[in-house]
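**Student:** For reference, the sequence and a predicted model appear below.
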Amino acid sequence: MVTIAIIGRPNVGKSTLFNRLVGKRLALVDDRPGVTRDRREGDATLLDIEFTVVDTAGLEDAGAQTLEGRMRAQTEAAVDAADLSLFVVDAKSGLTPQDSFFGELLRRRGRPVILVANKAEARGSDVGFYDAFSLGLGEPVAISAEHGEGMGDLRDAIVAALGPEVFDVEVDEAEADVEVVLDEEGEPVEVYDETKPLRIAIVGRPNAGKSTLINRFIGQDRLLTGPEAGITRDSISVEWEWRGRRVKMFDTAGLRRKAKIQEKLEKLSVADALRAIKFAEVVVIVLDATIPFERQDLQIADLIAREGRAPVIAFNKWDLIEDRQEVLADLRERTERLLPQIRGIQAVPISGETGTGLERLMKAIAETHETWNRRVSTAKLNQWLERMVAHHPPPAVAGRRVNVKYMTQVKTRPPTFIVSTTRPEALGASYTRYLVNGLREDFGLAGVPIRLNLRKPANPYASRKKRSH
């Protein structure tokens, strides 16, 4: 079996990640650094892959004969024995000289490494996340080991590093063999392939009609349905084709408020549904058109946006609506007002019972998936940024205007951008919203989460100043 070691300096959350992967509290977790001293192994499961995971002592720069030095030797032995290492840094507190020292050490060892930016759910963690690029270990994977966020991205990074054949899983064809062409500025641009498979999760409150919808899609009564809420307990996957394109669709247990989740079995079902969301590319939120936008619906949509998945709304049970034009106008107005974080989300009225609107829903899914994969060239982004800043200058702080210098897109799925600015903390939420809304409108990025991160440009003289003291 594949062995993966978790490494990093003390107190970055290695043991919390270990416990998350093995599904038990096997490792002691405490705010004090240095609680873990020996290597600890466990059997880990991450979505559809399994491996042996090794928790290690925190890396410290100390003499070989000291306790810390002997702990470090144990960790280095674990790195050499493992097929892959997860180098964990703390995005919340940012990089330290220790992180840089051990990043360099790992590069010299030449062993496979994935850089993991933990505590990414914390306010202000964006700066630490983007500083992690400077370690030279590739793109960091943002996670929250404590809350289980970003586990789908971590799974994809592990499979990409070791190969799908190692875990006996299918290649994520949406990411593999991407065709690249040059745009008019000579920059490489990925070409979206409309034939690549789609991974779709169907989520919603109990009894919204999720299983009925999937049965209608595949044309058979594959999934048990009925008037009782909570019939589906496992995340069931079905495969079929739409316009010659392979579709893998996951039906999930209904998600209800925590206070109403009492049985152990239902808790497991909800956890299974949350895993399906993290593993999917597009997530269809099925709302009951007769009682839409209850608090739980909005929480589900917010969770999908935070996970960075591509969301689509299906207003189900449309066959029960009488004044359809008026109701549809009202639903679309409420969608824009209640879900500003995914402005422009595609919302389609359907009936799982009669099959009405299913072709439109699939078209919306395919379009949203394409948007989620969209990349904008750096040249176009900076021309656009110049116009946006000229039209609406950033705020002034203590009489000095905040200087917005540069912008680039660092990843897709979802579209993620960095803006370089002299005063990231002073730019403000309203100005960030202005830029995000402009990106949606001008580059066709409506309806998907957009990550916009502000960072201060590195000072090239900082290290020189330190040496002079």
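**Tutor:** Great, that's in hand.

**Student:** from here on, contacts and neighbour counts on C-alpha atoms
**Tutor:** Noted.

**Student:** ok, residue 3 to residue 415 distance?
**Tutor:** 32 Å (Cα to Cα, to the nearest Å).

**Student:** from the middle of its chain, how far away would the helix or strand harbouring residue 433 be?
**Tutor:** Residue 433 belongs to helix 429-443 when assigned by DSSP states H and E. Chain-centre distance of helix 429-443: 20 Å, with Cα atoms, centre = their mean, to the nearest Å.

**Student:** and the angle for the next helix or strand after that helix with helix 429-443?
**Tutor:** Moving toward the C-terminus from helix 429-443, the next helix or strand (DSSP H and E) is strand 451-455. Counting by axes from the mean of the first three to the mean of the last three Cα atoms, to 10 degrees, strand 451-455 lies at 130 degrees to helix 429-443.

**Student:** Strand 451-455: which residues count as buried?
**Tutor:** Across strand 451-455, burial judged by 16 or more other Cα atoms under 10 Å covers 451-455.

**Student:** put this beside the first:
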Amino acid sequence: MPNLPVVAIIGRPNVGKSTLFNRLVGKKLALVDDRPGVTRDRREGDASLIGLDFRVIDTAGYEDQDAASLPGRMRQQTEAAVAQADVALFLIDARAGIVPLDAEIARWLRGSTTPIVLVANKAEGRAGESGIIEALGLGLGDPVQLSAEHGEGMGELFEALLPHLEPDGQAPAEEAPEDEEFYEQGPLKLAIIGRPNAGKSTLINRMLGEERLITGPEAGITRDSIAIDWMWEGRPVRLIDTAGMRKRALVQDKLEKLSVADALHAIDFAEVVVLLLDATRGLEAQDLRIADAALQEGRALIVAINKWDVAENGSSLFNGIRSALEEGLSQVKGLPVLTVSAATGKGIDTLIKVAFDTREAWSRRVGTGELNRWFEKAVDANPPPAPGGKRIKLRYLTQAKTRPPGFVLFGTRVDQLPMSYQRYLINGIRRDLGFGAVPVRLTLRAPKNPFDR
């Protein structure tokens, strides 16, 4: 990946940071709402502005509160983003004017070694003129006037960023080693999902070896799905943290609905999904619903039991969870069930290794010859039924796709093939052809009858 310069967007709550972030990356990646404090963790994305390429970081609204509080922990993430950045965009709301918190942020930024570009957002029309004049008193130079929502002022922002970002000095992308198959596939896209407070953000922080994501005893801290690039034993991984998903009946707040929708979108983006359970709470019906959502999207699924270091009656708990999964997710037998501890880091290496192995099975393709030799033996061992005395003739099987693996079965009267026999074939494909517990799709196809007309 190219080594892009980094631009951080900072400011008090509700000045339009996430709107500007979405404008720069060209997608609605960050959640946006009228209420303040929507963004909590810092989100990164690749941005392009009139040919100027850079990495942009969206941060939480800066609030001057105790470091142990949730706003205080959010502020620490913002401070880390500024320290990491090549240049920071300090956003103010031109319509609201300068408030005391803006002045407090400006005092902090003047002591920073990171170059600062002052940006007056919501500057369209005449309503923001007084705020722009007030911004001159912050001691950070003339503000760049723009409207992130309407895309006005992007040319002026380009001119302000250009002296700090060298487009010609970007490092070239590293070439993938020819003998390393995992580089050819790209980074492992690994999403961590589960109910609130299962320890998803804590687990990712332990993997990274830093407090990259905000954690705490409060439920529902994570709102956006945050993707973070990481290297595990020289192999690239893209970790995706998601918001906790409660029962649908309990989700009434608009912002929580947006967070859950973002988490479901992250599942669709992922290759392998880890369902994280809380060992102190066991397996609940909501966990099965979340797992089923991942399987319905065709993602490879791993179940990890977190907080194993404080679990009681570990053996019976593990066996009970495995048994409940076999019964509740009967469409996929033999799901990997692992134990981890986000607090101590135990089991994380095993989890990542199993994730890579699972992706390999999820991406596997079987040759037509090998597939049909297996298919003939399977049909000979258990011939299809003959409903109404009419025999169902199965001709051949072919693999149409991978990721997830999909197969097409050709034959006559296949529309009458019972689901039990289809499951027999799917389970045999998984068991005998190296697909393990990944979702397998089977499509039935009958040849066209030339006498239909």
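**Tutor:** Okay, I see it. These figures come from a predicted structure and were not determined experimentally.

**Student:** Need the TM-score from the superposition.
**Tutor:** Scored by TM-score structural alignment, normalised by the length of the second structure, the superposition of the two chains gives a TM-score of 0.60; 290 aligned residues with a Cα RMSD of 3.0 Å.

**Student:** Give me the range in the second structure that the helix holding residue 433 of the first structure lines up against.
**Tutor:** Mapped onto the second structure using TM-score structural alignment, helix 429-443 of the first structure spans residues 419-433.

**Student:** Can you give the contact residues for that stretch?
**Tutor:** 333, 366, 378, 384, 435-438, 440-442 (Cα atoms under 8 Å, 6 or more residues apart in numbering).

**Student:** Which of the residues you listed are buried? Put it as a ChimeraX command.
**Tutor:** A single ChimeraX command selects the buried members of those (16+ other Cα under 10 Å):
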select :333,384,435,436,437,438,440,441,442
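
**Student:** With distance to residue 28 of the second structure as added columns, please give the contacts of stretch 419-433 of the second structure in JSON lines.
**Tutor:** Output for those, formatted as JSON lines (distance: Cα to Cα, whole Å):
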{"residue": "333", "distance to residue 28 of the second structure": "37"}
{"residue": "366", "distance to residue 28 of the second structure": "38"}
{"residue": "378", "distance to residue 28 of the second structure": "48"}
{"residue": "384", "distance to residue 28 of the second structure": "49"}
{"residue": "435", "distance to residue 28 of the second structure": "35"}
{"residue": "436", "distance to residue 28 of the second structure": "36"}
{"residue": "437", "distance to residue 28 of the second structure": "33"}
{"residue": "438", "distance to residue 28 of the second structure": "30"}
{"residue": "440", "distance to residue 28 of the second structure": "32"}
{"residue": "441", "distance to residue 28 of the second structure": "31"}
{"residue": "442", "distance to residue 28 of the second structure": "34"}
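
**Student:** who touches the equivalent of residue 213 of the second structure over in the first structure in this structure?
**Tutor:** Per TM-score structural alignment, the equivalent position to residue 213 of the second structure in the first structure is residue 223. Counting by Cα under 8 Å, 6+ apart, residue 223 of the first structure makes contact with 211-212, 214-215.

**Student:** Among these, which one has the most neighbours?
**Tutor:** residue 211 (26 neighbours; other Cα atoms under 10 Å).

**Student:** which SS state does it fall under?
**Tutor:** helix (DSSP: H, G, I helix; E, B strand; the rest coil).

**Student:** Show me what it lines up with in the second structure.
**Tutor:** The equivalent of residue 211 of the first structure in the second structure is residue 201 (alignment by TM-score structural alignment).

**Student:** and if you look at residue 375 of the first structure?
**Tutor:** Checking TM-score structural alignment: residue 375 of the first structure goes with residue 365.

**Student:** Its match contacts residue 399, correct?
**Tutor:** Yes - between residue 365 of the second structure and residue 399 there is a contact under Cα atoms under 8 Å: 7.3 Å.

**Student:** Can you pull the residues that touch both of the two?
**Tutor:** Shared contacts of residue 365 of the second structure and residue 399 (Cα under 8 Å, 6+ apart): residue 405.

**Student:** From residue 371 of the second structure, how far off is the match of residue 375 of the first structure?
**Tutor:** Distance, residue 365 of the second structure to residue 371 of the second structure, using Cα to Cα: 10 Å.

**Student:** Residue 244 of the second structure now?
**Tutor:** Distance from residue 244 of the second structure to residue 371 of the second structure, by Cα to Cα: 40 Å.

**Student:** Who has more neighbours out of the two?
**Tutor:** For residue 244 of the second structure versus residue 371, neighbours defined as other Cα under 10 Å are more numerous around residue 244 (23 against 17).

**Student:** Would you agree that one is in contact with residue 196?
**Tutor:** Yes - with contact defined as Cα under 8 Å, residue 244 of the second structure counts as touching residue 196 (3.9 Å).

**Student:** any residues in contact with both of those two?
**Tutor:** residue 220.

**Student:** counterpart of stretch 238-251 of the second structure in the first structure, which residues?
**Tutor:** Aligning stretch 238-251 of the second structure against the first structure (TM-score structural alignment) gives residues 248-261.

**Student:** Buried residues of the matching stretch, list them for me.
**Tutor:** 249-256.

**Student:** I'd like to know how many residues surround residue 175 of the second structure.
**Tutor:** Neighbour tally, residue 175 of the second structure, other Cα under 10 Å: 8.

**Student:** Give the helix, strand or coil label for the match of residue 213 of the second structure.
**Tutor:** Residue 223 of the first structure ends up coil, using three-state DSSP.

**Student:** Same question for the one 5 residues further on.
**Tutor:** Per three-state DSSP, the local secondary structure of residue 228 of the first structure is coil.

**Student:** Now check the second structure for the residue matching residue 347 of the first structure.
**Tutor:** So residue 347 of the first structure corresponds to residue 337, using TM-score structural alignment.

**Student:** Could I get the contacting residues of the spatially closest residue to that match that is not a sequence neighbour?
**Tutor:** Distances taken as Cα to Cα, 6 or more residues apart in numbering put residue 303 closest to residue 337 of the second structure, at 4.8 Å, once the chain neighbours are dropped. Residue 303 of the second structure sits next to 274-277, 335-338 when contact means Cα under 8 Å, 6+ apart.
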